[in-house]
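**Q** Dropping a prediction and its sequence here:
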Amino acid sequence: GFMHHRKSLRQRRSPLMARNNAIVELKLDQERDTERKCKNTDGSYKCDCPIGKKKSKNKGHCQINRGGIAGGGHESRNPLLKLIRPHPNPLENVRIRTPHLPVGRVALNPSAIAVSVFGMTVTASVSVTMRLRLRKINFIRNGGELMKQRKVQIFTEAELAKATNNYNDSNKLNDDHSSSVYGGIIARDTVVVVKKPKDEHKSIIRQDFQDELEFLMGRSHKNMVKLKGICLETEIPLLVYEYIPNGTLFQHIHQNTSTILKSWEDHFRIATQAAHALDYMHSSAKPPIVHGNIKSMNILLDKKNSVKISDFGTSVLISPEHRHIIATQKKDLLGYIDPEYLVTGMLTTQSDVYSFGVVLVELLTRKKLYVTESGESINTIHHFISSVEGDTLSNVINFEGASEGEMEKIRTVAKIAVRCLDQSGANRPAMSDVAQQLANVNPSSTIEEENDETEREVDAEELSSCLSCLGMDSASSCI
């Protein structure tokens, strides 16, 4: 046929013609398979596949050699090559995807780094400048210039942050619904208490608190916690008080291990001192200062076990029209609140008188305001009033160890308490009358009207006591 005829013609061709034809076929074959490397031979040509591939038997193209090392278009017959044959790579067909990065971002550009550092520096500088400006705005807005003229001690925000270890939880002494209280140390190892109002109550801070704070800073009573200074650089001013080491009256009333209330004379003395402090607030201030939050937890005892009324700063700062927001947030405060205020929304000096009457009941009975007996909840105030009116005080007061004279004094103080607890403020005695009546009951505890107390530094013993309790919780004696 055609193939036999083609072969016969090829055999009769001259060597030159055969060579020329071979060159043509070489070119055609190489065009069909670009992987093979072809070269001329005498009257023919030869094509080899690259290393790792072999010539296909059917199509003549190169294909991957999966049987061993290939070369020259055929399987290697050298047995030594089998010994160095590489093992199949298990990752040969695994595609590893790498993120595409523009060439310009692969290398660290010194110029870009310099620009970034410069930008960060400028941002930090602007941030510091804004903070300083905000502090200055707060200082002016809170009446700082007026305070400076009146020589009120003013602390910077940085000073108080340093004193309290940046308001660390280990320095927290108390935490309630309106503020957090932190212990700290300022210049000359003076221990202070920093009161920080909570942000959620900033809308009820009075705008005209400066004059009232000035009164508290300019005058003092030996039975009131001394306000040592104020920080005006924050949106809500921070109050700085002296440190009182011996805890609250509440703790000593309800802890059986307390030795401060070991005699009835101690009870009378504490009641009288607290009454004189409130009388001072009501009578000496023009206009009068209403504490608004009298309770046993806000009556502190110093190292000599003398009374120190605290938390009057909050009373000064919070508007009367918003008082109910603070007063009714906790159930344990409700028993101290003047019932007339709950109706009218008006706080007066008589509101303090009612709250003081509650403290007297607590002090005499050493019971909490609500107790449970035989599964029944009992209101201690109502029970106390009924006992006084029915002459059955022994039902609520433990007279064990009291002399006949002391029992008579207890009855007198109980009657004073009932008068303070009258539902109508108009029928309650003034705080000055209460203080005088208590002084008559126990003349030895009469407090001098003149305030001869001078500012003192905390001694080493008191400092050590404070530092040891800074890490305690709000139930500690550090308040």
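**A** Yep, that arrived.
**Q** Please make it C-alpha for all contacts and neighbour counts, starting now.
**A** OK.
**Q** need the strands for the stretch 351-479 of the chain, in chain order.
**A** Secondary structure of the stretch 351-479 of the chain (DSSP state E, counting those that start in this stretch): strands located at 370-373, 376-379.
**Q** ok, structure two:
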Amino acid sequence: MYSLAGIILALSFLIVSALAFHTWKRRSKEKNFKRNGGVLLKYHRVRIFTEVELAKATNNYDVSNKLGEGSFGSVYRGRIAGNTVFAVKKPKDMHKSLIKGDFQHEHEIVVQINHKNVVKLHGICLETRIPLLVYEYISNGTLFQHIHQNASTILKSWKNRLRIATEVALVLDYMHSCVEPAIIHGDIKSMNILLDQNYSVKVSNFGTSVPISPVRSHVLANEIQGTGYINPEYLTTSMITIKSDVHSFGVVLVELLTGKKLTSFITKARESINIIHYFISSVKDKTFSNVINFEDASEDVMERIEMVAVIAVKCLDQSGARRPAMREVAEQLTRINCELNSSTVDGNNEGTEGEVLEENPYSHATSITSEMSQHGTTGSLF
């Protein structure tokens, strides 16, 4: 039998160990909080979450709450008091120093952006070695899923496809022209374009975004780790500019117009041609109908789809200098949408969801245009 003294000694050891661990954990969190800029951030309009709050909200990051995963880590759905749902971006443990820099960088970029078609940052947890970013929860998935994986009702409407394209263009124009310094997104692709409960665009994933200035109009590719739909100049110059975003946007336009993945090939004259190259040649050769399904589209709609296709080809130009600026692209797409929505010819082609969206046809896009002239260089998160 154990002696009473031995039992007391063992219990004392356990208590001391528990207290020591608790003290170490608390000091570690305090150290991480200071190292991650908490002293300054707590005075900003950014909600500071605790590690315990987020673990509880995500059921300790249960797999059932996982929304997605990338090279940086995973995104989890969380729920806090008041039944508010949000998304927690949790980094992987590997390459901690690199990932930590990416997460801090992403936070610095996001706080500069105040646009209703950009995913909002609700808060941040600074108690972990690598900060956890807490974003608004976007309920209707990615544009990639709607184009390639789901039988998406929303994309049966050409009006909605062109509206979505215009909203993305307006975000990029805002980043390139209305934020000081201007920002290159660096990873525009359909997987980083989310759709909210109203099927409006929410551009996400700013981990590869970088600010630029007149004296630094390009960025070395090794400074940007994202994949993106990278422009051809990268292969020869290793540089990324705002015109890289224009090229990536052109690729998204091709996806929206054709419904094809970038890995798709078209067989023609016993030769397999990449969908991008085939799209460009079909527009230039005026054989556009070979690559676009115009089912249920009126002549009026077809005419405007072809206008958008021409814009896509310009965005995909091999030379960045010849590509249009996003301001020009956004203006052209806005005009096409306004013309399309003022027409009643396509009215009978809208699905149920499309009818809900088109109640006030294009007021949100035109309001963005007016807002851009009113924005300051930075804005509040809320």
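**A** Arrived safely. Everything quoted here is computed from the prediction, not taken from an experiment.
**Q** Nearest to Leu173 of the first structure, out of the strands of the stretch 351-479 of the first structure?
**A** Leu173 of the first structure sits nearest to strand 370-373 of all the strands of the stretch 351-479 of the first structure, at 25.7 Å, using Cα to Cα.
**Q** So which bits of that closest one are buried?
**A** By neighbour count with 16 or more other Cα atoms under 10 Å, strand 370-373 of the first structure contains no buried residues.
**Q** what's in contact with that strand?
**A** Residues external to strand 370-373 of the first structure that are found in contact with it (Cα atoms under 8 Å, 6 or more residues apart in numbering): 377-380.
**Q** ok, Lys262 of the first structure to Ile381 of the first structure distance?
**A** 23 Å (Cα to Cα, to the nearest Å).
**Q** the more surrounded of the two?
**A** Between Lys262 of the first structure and Ile381, counted using other Cα atoms under 10 Å, the more crowded position is Ile381 (23 against 11).
**Q** so what's that one closest to, chain neighbours aside?
**A** If the residues on either side of it in the chain are set aside, Ile381 of the first structure comes closest to Leu369, at 6.6 Å by Cα to Cα, 6 or more residues apart in numbering.
**Q** Aligned to that neighbour, what sits in the second structure?
**A** Matched by TM-score structural alignment, Leu369 of the first structure corresponds to Leu262 in the second structure.
**Q** ranges for the helices of the stretch 1-150 of the second structure?
**A** Secondary structure of the stretch 1-150 of the second structure, counting by DSSP state H, counting those that start in this stretch: helices at 4-35, 38-41, 51-57, 96-110, 143-144.
**Q** what about the strands of the stretch 351-479 of the first structure, which gets the closest to Ile244 of the first structure?
**A** strand 370-373 (28.1 Å).
**Q** Show the contacting residues for Lys308 of the first structure.
**A** Going by Cα under 8 Å, 6+ apart, Lys308 of the first structure touches 222-225, 244, 274, 299-302.
**Q** picking that back up, could you say which of the helices of the stretch 1-150 of the second structure is packed most deeply?
**A** Greatest average neighbour count among the helices of the stretch 1-150 of the second structure goes to helix 143-144 (a mean of 23), per mean count of other Cα atoms under 10 Å.
**Q** Against which helices or strands is the helix or strand following that one packed?
**A** With elements assigned by DSSP states H and E, the helix or strand that comes after helix 143-144 of the second structure is helix 158-173. For helix 158-173 of the second structure, the packing partners by 3 or more Cα pairs under 8 Å, 6 or more residues apart in numbering; DSSP states H and E come out as strand 201-203, helix 242-258, helix 326-342, helix 363-372.
**Q** want to throw the ones you listed into JSON lines with distance to Phe13 of the second structure?
**A** Converted to JSON lines, those look like this (distance: least, Cα to Cα, whole Å):
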{"stretch": "strand 201-203", "distance to Phe13 of the second structure": "53"}
{"stretch": "helix 242-258", "distance to Phe13 of the second structure": "60"}
{"stretch": "helix 326-342", "distance to Phe13 of the second structure": "66"}
{"stretch": "helix 363-372", "distance to Phe13 of the second structure": "63"}
